[in-house]
Each structure stands twice: as C-alpha cells, then as structure tokens.
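Asks: Quick check, what structure comes out for this input:
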Amino acid sequence: MTLPVTLLEAVAVDRITPRTARVAFEARALDDTVGTTPDQQLKLCFPRPGQREPVLPAQRDDPIGWYQAYLALPEAERPVLRSFTLRRRHPGTRRIEVDFVLHGDTGPAASWALRAAPGDRLGMVGPSALYAPPVPFAEAAAAAGQVLLAGDESALPAIATLVEALPEGVRAQAWIEVADRAERQELTSRAALEVRWLYRDGAAPGGLLVEEFRRAGRPAGRPFVWLAGEAGAVRALRRSLVEEHGVPKESVDFTGYWRHRLTQDDAPTAEDLADARERSAASS
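Replies: Sure, this is the predicted structure:
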C-alpha cells in the first residue's frame, strides 16, 4: 500500500473561533479519494526553524521504508509530525482545509498556526488506512438507527465530518466539550441532530465531559458510539458506557487524540498500549 506524501502551501488562514484557526492549503499532489469519506486522518510535517519547507523523503510503495528514511534524516532537519483530521476537501481541486486548536505557543503545531500566513508550507503524509483504518460510520449508525458522539475541541473537525455524512432517518446526539461559549461551531447534518455544548470555563480538560456523561445515565436504545479527544477522558467515557451502562464493546469506536501534560513525542503509557491493542483487535 502506497503511503501518500506531498507538500502543502497555505492559501488562506481564517480564525473561525478565538481558539481555532482554519487553514486552507493547496496540495502539490492529491489522490482523488481524499476527502470522500468522513474522519480522514493525516499527519502534517512541520519544518524546523530556518527551513522554508520541511525536508521529506519521497513517496514510496513501502511505507515502512518511508518511515525509516524519515528517521534517518538528521534530527536538525527531520520535520516534526503531528496528527490531524481533514476538515474539508474542495471537490475537483487540490485544496483542503485543516483546523488547528490554538492552545498557546508551547507546541510545534499550535505555534505554527498562530503565525500561519499564505505561502507557508507544510508536508502531508496520508490520509492512509495504514495508520487510521476507516470506520464504516454511516453504515453502523444507519444500522443502529441512532448514534452518540462525544469529544473535545480536538475532535470537532472529525465530529463535523461524521455528522455531515449521516443519512436521513438517523437520530444523532453529539456531546462536545470546549473552552467556553465562544468556541461553538455550527454543525450541519441530514440526520436528526442534537448537540450538547459543555463549557470548561477554566476547568481542566475532559472532566466536565465525563461528569455530564455519567450524570445523563444509560443511553436510550443501543446506539453506535464514537468517542475521541483527551485520552484519559475517552478511556473513562468508554469504561462508563461498557461497564456501567452495558453498551457492547463492538458498538463503541474510540480514539485518544492527545494526552494531558504529555505530547505525541512522549512514550506511550501502559494504558495507551492497552487501548491500541484493543482497537487493533476490534478492527482485525
């Protein structure tokens, strides 16, 4: 399976909320299948200080070989990889949109997005089923007749694409935790969609979502459930649904996007590894 690799150039930067920047990119090359399904995961490659654009090994049919070539780059040249969700593909073009959560000037992605301007360049690896197998979300939701989604602002781009993909006749409920009321975004869907916005207003991330979820009790019926966001919160939500409310494990798709006080460069914890094994077993 070929691992797509290309350069991106920013063509527009829009602050859609005080803490979210939507960047439109023109891709040097883009497969026709990109943007045709929801929740497409990709990796962005950020240049090192002093670089006009990131140094990228060429695309190849051997994904492991590409990653080895990436690791073989001198550390001072090797781009920083971060995971994102494709927010939108403009049909018939090579233009895509990616949303960045602006959580300060402490990480490579947020600090880049704070200063992003047309002409800035990044690399893109993916989207590829190699590291993010697509979930037949719309089909699972239609079969269940109802769907429950929950996450924080890091999951908002994925949630937006998922509810946009839902067919008519499905009942959908989305629980979304954000910093405050100013971070609300408009979501559109053909499904009967109810959105519950939860505002931290200075509280630690994840706790409010878990608290409100547990307070609501067992979901009605047997919905298909999609969870994403801070890894500890996602883990607690899933345990509550499965162990306390009897939702079948196979009805819950879950992903920890980020870890409180840890970065993607930090080693995985024992719980991270356990989650990865369970996700792998569920998709095999």
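Asks: contacts and neighbour counts: CA atoms only from here.
Replies: OK.
Asks: neighbouring contacts of the helix or strand harbouring K43?
Replies: Using DSSP states H and E, K43 sits within strand 41-46. With contacts defined as C-alpha atoms under 8 Å, 6 or more residues apart in numbering, strand 41-46 is touched by 53-54, 79-86, 108-109, 112, 122-128, 132.
Asks: Check which residues of stretch 127-147 are buried.
Replies: P127, S128, V135, F137, A138, A140, A141, A142, A144, G145, Q146, V147 (16 or more other C-alpha atoms under 10 Å).
Asks: Okay, now that stretch: how far is its last residue from its first?
Replies: 25 Å (C-alpha to C-alpha, to the nearest Å).
Asks: Neighbours of P108, how many?
Replies: 15 (other C-alpha atoms under 10 Å).
Asks: Surely it touches V80?
Replies: Yes - counting by C-alpha atoms under 8 Å, P108 touches V80, with 7.4 Å between them.
Asks: host element of the spatially most central residue of the chain?
Replies: Among the residues of the chain, the one closest to the centroid is T85, at 4.1 Å (C-alpha atoms, centre = their mean). According to DSSP H and E, T85 maps onto strand 80-89.
Asks: Alongside the first, I'd like the structure of this one:
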Amino acid sequence: MENTSPSTSREVRRVRHELKLREVTVARIRQTGTNMLSITFKGDALHDFVSLSYDDHIKFVFPDGNGESIRRDYTPTEHDPQRGELTLEFALHAEGAATDWARRATEGMPAVIAGPRGSMIVPDDYDWYVLAGDLSALPAITRRLKEIPAGTRVTAVIEIAHLGDMRQFDTRAELDVKWVANGDELLAAVRALDLSSGEGYVWGGGEAATMTRLRTVLLDEKQHPKGAMRVSAYWKPGASDFHEKLD
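Replies: Purely as a prediction, here's the structure:
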C-alpha cells in the first residue's frame, strides 16, 4: 500500500543569502574515490560564508585553458569559518572544463566562489528519509548523512559506475545504503521501497532523464506527497552548466 496523503504537516523552509563573490585559493587536495576529488579552498572572504543545507549550490568560477571564466554548480561539503576554508568535491568525468581544472589543481591556484543564493532547509523530524542520486549527488548525500540527527532512518540509493567510488559514510543515522550500477537499477531500487509508513522525505539528484523518471515514480506510482520531495537534474549529456529543479 502506497502513501496517498496529498500533503505533509512539515514544511521545507527557504532562507535567502546575500550573494557575494569570494576570491579563494586551493589549500588541500584529496582523492575520495576513483572518480572523485575533494578540494579545500581558503581565503579571508570565507569567514562570513553561509551554507545552511546539504542541497545548497555555489557557483565555482575558474579560468579555462584560454583564460575565459567558466561557472559550474557545486555543493559545499564542509565549511570552517574559523580557518576560512571551504571544501568542494569534484566528479572527474571523462571530459569537461571543471574536470580539467580539478585534475591540474595545485596548492595556491586561484578561483572564485559565488553564493549560495539561498538554502532549502528540510525538517529533521520526518519519520524517514530517502536519498537517491548518482556520482554528481554523492557530495550532497555525504553532507546530509554527516549532519542528520543520530538514529534517523535513512535509505540511500546511489548509482556509481566504478566500485572505487563506494565509500563509508561519517554518519550517526540508521542507514541502509544500496549501491547500483545504472539509472534503471536506481529506479528499480526506489520502486522496491515501502514509502507508506509514516511521513518521509525523498531527495534526488543526478542525470536529467533518470531524475525525470524518478519524479514520475514518486508522484505517479508511489503517490508520494509533492511537498515532501525534491528532485533535481544536476547534469544532462552534452550540456554544460546544467541544473534544473524538477519538482
């Protein structure tokens, strides 16, 4: 039996932030998976940086090989205001300007951080949570699992193409992780979940076609309340600087 409730008693709260351009430099680089690179930036401009949600996005501004400015969306994974540091994780795709920049990054390289414009704050008292996405969503999922209250029931469905991108999560949640190999397996795993017990929140991020199908599964097949979900297309094959909220 699926959840046919049209709404939820809990509400996601939006908080807007002052938009600033912050000049930073690379402080540290760490490989976090076969296709994932964590880069920590530092700069005095980061002392008043604010990111209140795991779903936040900043614009990472960097020069390409021709000196032209490129902008890409990234999730802040860690922020230390005392040290003036901010960490982003880069998915190392086969090609792309951001991938090229990350691969050649060295300590001291300059960049610019802009935003986030706002934060969508999801209540922490839902009965359960589902987090679904591919490699591009892994930073947001990792941050959510780190920040979520102890004992929270969470199911994470994560699509990766390489076993080397599997990771252990720093979390106090009651966590069930399902690693899948492609978008079809991700959808099948979500279809197999029982979403009928209590009130839950579903978050999804990843490739546009898969996320569109995920939204259909949640709304049409699972009858999950629209107010208790957020599904975003993080990327689309052949498109640069692509991000689209689907719900």
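Asks: follow-up on the earlier one: among the contacts of strand 41-46 of structure 1, which ones are buried?
Replies: Counted by 16+ other C-alpha under 10 Å, the contacts of strand 41-46 of structure 1 give 53-54, 79-86, 109, 112, 122-128 as buried.
Asks: Show me which positions of the longest strand along structure 2 end up buried.
Replies: Of all the segments assigned as strand in structure 2 under DSSP state E, the longest by residue count is strand 21-33. Neighbour-count burial for strand 21-33 of structure 2, with 16+ other C-alpha under 10 Å as criterion, is recorded at R22, E23, V24, T25, V26, A27, R28, I29, T32, G33.
Asks: Equivalent analysis for stretch 25-32 of structure 1, please.
Replies: Judged by neighbour count (16+ other C-alpha under 10 Å), stretch 25-32 of structure 1 contains these buried residues: F25, E26, A27, L30.
Asks: now stretch 239-247 of structure 2
Replies: For stretch 239-247 of structure 2, burial by neighbour count (16+ other C-alpha under 10 Å) applies to H243.
Asks: same question, stretch 34-42 of structure 1
Replies: V34, G35, T37, P38, D39, Q40, Q41, L42.
Asks: And the strands in the stretch 51-200 of structure 1, which stretches?
Replies: Secondary structure of the stretch 51-200 of structure 1 (DSSP state E, counting those that start in this stretch): strands located at 80-89, 95-101, 121-125, 146-152, 171-178, 192-199.
Asks: Identify, out of these, the most deeply packed stretch.
Replies: Among these, strand 146-152 has the highest mean neighbour count (mean count of other C-alpha atoms under 10 Å), at a mean of 24.
Asks: just the angle between it and strand 171-178, please?
Replies: On the basis of axes from the mean of the first three to the mean of the last three C-alpha atoms, to 10 degrees, strand 146-152 of structure 1 is oriented at 10 degrees to strand 171-178.
Asks: Which part of structure 2 matches strand 146-152 of structure 1?
Replies: Counting by TM-score structural alignment, strand 146-152 of structure 1 lines up with residues 128-134 of structure 2.
Asks: quick one: that stretch to chain centroid distance?
Replies: 10 Å (C-alpha atoms, centre = their mean, to the nearest Å).
Asks: Need the residues that contact it.
Replies: Residues from elsewhere that reach stretch 128-134 of structure 2 (C-alpha under 8 Å, 6+ apart): 141, 152-160, 186, 198-207.
Asks: before we move on, what about stretch 207-221 of structure 2?
Replies: 134, 183-184, 187, 191, 204-205, 224-226, 231-237, 246-247.
Asks: Tell me the one among the buried residues of stretch 127-147 of structure 1 nearest to W66 of structure 1.
Replies: S128 (13.4 Å; C-alpha to C-alpha).
Asks: ok, the aligned partner of that closest one in structure 2 to L218 of structure 2 distance?
Replies: Superposed on structure 2 with TM-score structural alignment, S128 of structure 1 falls opposite R117. R117 of structure 2 sits 28 Å away from L218 of structure 2, going by C-alpha to C-alpha.
Asks: rewinding a little: for the longest strand of structure 2, which helices and strands make contact with it?
Replies: The contact analysis (3 or more C-alpha pairs under 8 Å, 6 or more residues apart in numbering; DSSP states H and E) places strand 21-33 of structure 2 against strand 36-42, strand 110-114.
Asks: and the longest one, which stretch of structure 1?
Replies: Read that as strand 36-42 of structure 2. Under TM-score structural alignment, the match for strand 36-42 of structure 2 is residues 20-26.
Asks: Give me the mean distance between that stretch and structure 2.
Replies: When structure 2 is overlaid, stretch 20-26 of structure 1 sits 0.8 Å from its aligned residues on average, using mean C-alpha distance after the TM-score superposition for structure 1.
Asks: how many neighbours does G92 of structure 1 have?
Replies: 7.
Asks: May I have the residues that are in contact with it?
Replies: Residues near G92 of structure 1 by C-alpha under 8 Å, 6+ apart: none.
Asks: Can you tell me what it aligns to in structure 2?
Replies: Checking TM-score structural alignment: G92 of structure 1 goes with Q82.
Asks: I'd like to know how far its match sits from K42 of structure 2.
Replies: From Q82 of structure 2 to K42 of structure 2 the distance is 11 Å (C-alpha to C-alpha).
Asks: for L218 of structure 2, same thing?
Replies: With C-alpha to C-alpha as the criterion, L218 of structure 2 and K42 of structure 2 are 40 Å apart.
Asks: V61 of structure 2 too?
Replies: From V61 of structure 2 across to K42 of structure 2, the span is 15 Å (C-alpha to C-alpha).
Asks: cool, and T142 of structure 2?
Replies: Per C-alpha to C-alpha, T142 of structure 2 is found 21 Å from K42 of structure 2.
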